[in-house]
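Student: how would this look folded up:
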Amino acid sequence: MNHDVELQEFAAVHGAMAEFNTPEEILAAAERAYAAGYRQMDAYTPFSVEGLAETIGFKKNYVALAVLIGGICGVTGGYSLLYWITVIAYPHNVGARPLHSWPSYIPITFECMILLSALTALVSMLAMNGL
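Tutor: You can find the predicted model right below:
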């Protein structure tokens, strides 16, 4: 009894790899594969091929927009926190400077922006990857 023949009857195609010499060949192959019903495709090329992303059905992701929103929330939150601390909650007159001395807020505001942007990038990337 040949087990290889039995296994081949139930085996499904899980992937394929091909090499193409010109951008036109890879576009034509991607169009044929998409027309045949394959939707989970990816293509790797050493240079950008115009129209390949649309041909394989690549969808735009929103990680960059989420990172922008996270950065804006970080700036707003960091600045608001510092304003509340130095002007409202614990006002101290140090060196006859005004209570709302915005130049001293810049480093913390920047760090809050970077922190929230990075965390938003991580969480949104994992969420959009389905993990």
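Student: going by C-alpha atoms from here, please, whenever you check contacts or count neighbours.
Tutor: OK.
Student: and after the one helix or strand V75 maps to, which helix or strand comes next?
Tutor: Assessed by DSSP states H and E, V75 sits inside helix 63-83. Sequence order places helix 106-128 as the next helix or strand after helix 63-83, per DSSP H and E.
Student: what lies in contact with that following helix?
Tutor: Residues outside helix 106-128 that contact it (CA atoms under 8 Å, 6 or more residues apart in numbering): 61, 63-64, 66-79.
Student: before we compare anything, build this one as well:
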Amino acid sequence: MSKKKILVIDDNQTTLHIIDDVLHTHNFECIKANNGENGIEAAKTQKPNAILLDREMPGLNGQEVLKLLKKDEKTKNIPVIMLTGGNNINDVAKFLEAGAQDYIVKPFNNENLIMRLKNVIIP
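Tutor: Just a heads-up that it's a prediction; the model follows:
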């Protein structure tokens, strides 16, 4: 069975490193992008099985990236889980309405992250 590819779009290098370690421990391949523009390009070229997308980034923020991903034929069907630093229910509703499948509040529990990823990835 081939490894499932997860694209992580986050400007925080520490978060990228932590998620990379967690994904590799659970036999996922991790593709990292440190901003929205690079993340959109990676989504188009790498065709990940799911995307973990940070809400707050310089340049294109997470909500803008999500909208662009869902409008593009190449990326619109890739499941997206938003990573958010706060539990603002208004933001969560906006993300879900814009096409995100789920959200995770940072700091996150590693097992919770993996279970949520497994729930959105189509086998």
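Student: TM-score of the superposition?
Tutor: The pair, once superposed, lands on a TM-score of 0.28 when counted by TM-score structural alignment, normalised by the length of structure 2; 47 aligned residues with a CA RMSD of 3.4 Å.
Student: ok, of the contacts of helix 106-128 of structure 1, which come out buried?
Tutor: By neighbour count, with 16 or more other CA atoms under 10 Å, the contacts of helix 106-128 of structure 1 hold 63, 66-75, 77-79 as buried.
Student: can you say which two of those are spatially most distant?
Tutor: Maximum pairwise distance among those (CA to CA): 24.1 Å, between V63 and Y79.
Student: where is the longest helix in structure 2?
Tutor: With residue count as the measure and DSSP state H as the assignment, structure 2 has helix 13-25 as its longest helix.
Student: now the helix or strand just after that helix and helix 13-25, what's the angle there?
Tutor: Scanning forward in sequence from helix 13-25 of structure 2 by DSSP H and E, the next helix or strand is strand 28-33. Inter-element angle recorded for strand 28-33 of structure 2 and helix 13-25: 160 degrees (by axes from the mean of the first three to the mean of the last three CA atoms, to 10 degrees).
Student: could you point out which element follows strand 28-33 of structure 2?
Tutor: helix 36-46.
Student: check which element follows that next one along the chain.
Tutor: Next in sequence after helix 36-46 of structure 2, counting helices and strands by DSSP H and E, comes strand 50-54.
Student: please point out which parts of the following helix or strand past that following strand sit buried.
Tutor: Following strand 50-54 of structure 2 in sequence order, the next helix or strand is helix 62-71 (DSSP H and E). For helix 62-71 of structure 2, the neighbour count (16+ other CA under 10 Å) marks 62-63, 65-66, 68-70 as buried.
Student: can you tell me how far A93 of structure 2 sits from I114 of structure 2?
Tutor: To I114 of structure 2, A93 of structure 2 is 22 Å away according to CA to CA, to the nearest Å.
Student: between the two, which is the more surrounded one?
Tutor: Remark: of A93 of structure 2 and I114, I114 carries more neighbours, 15 against 12, as counted by other CA atoms under 10 Å.
Student: counting neighbours, what do you get for E9 of structure 1?
Tutor: 8.
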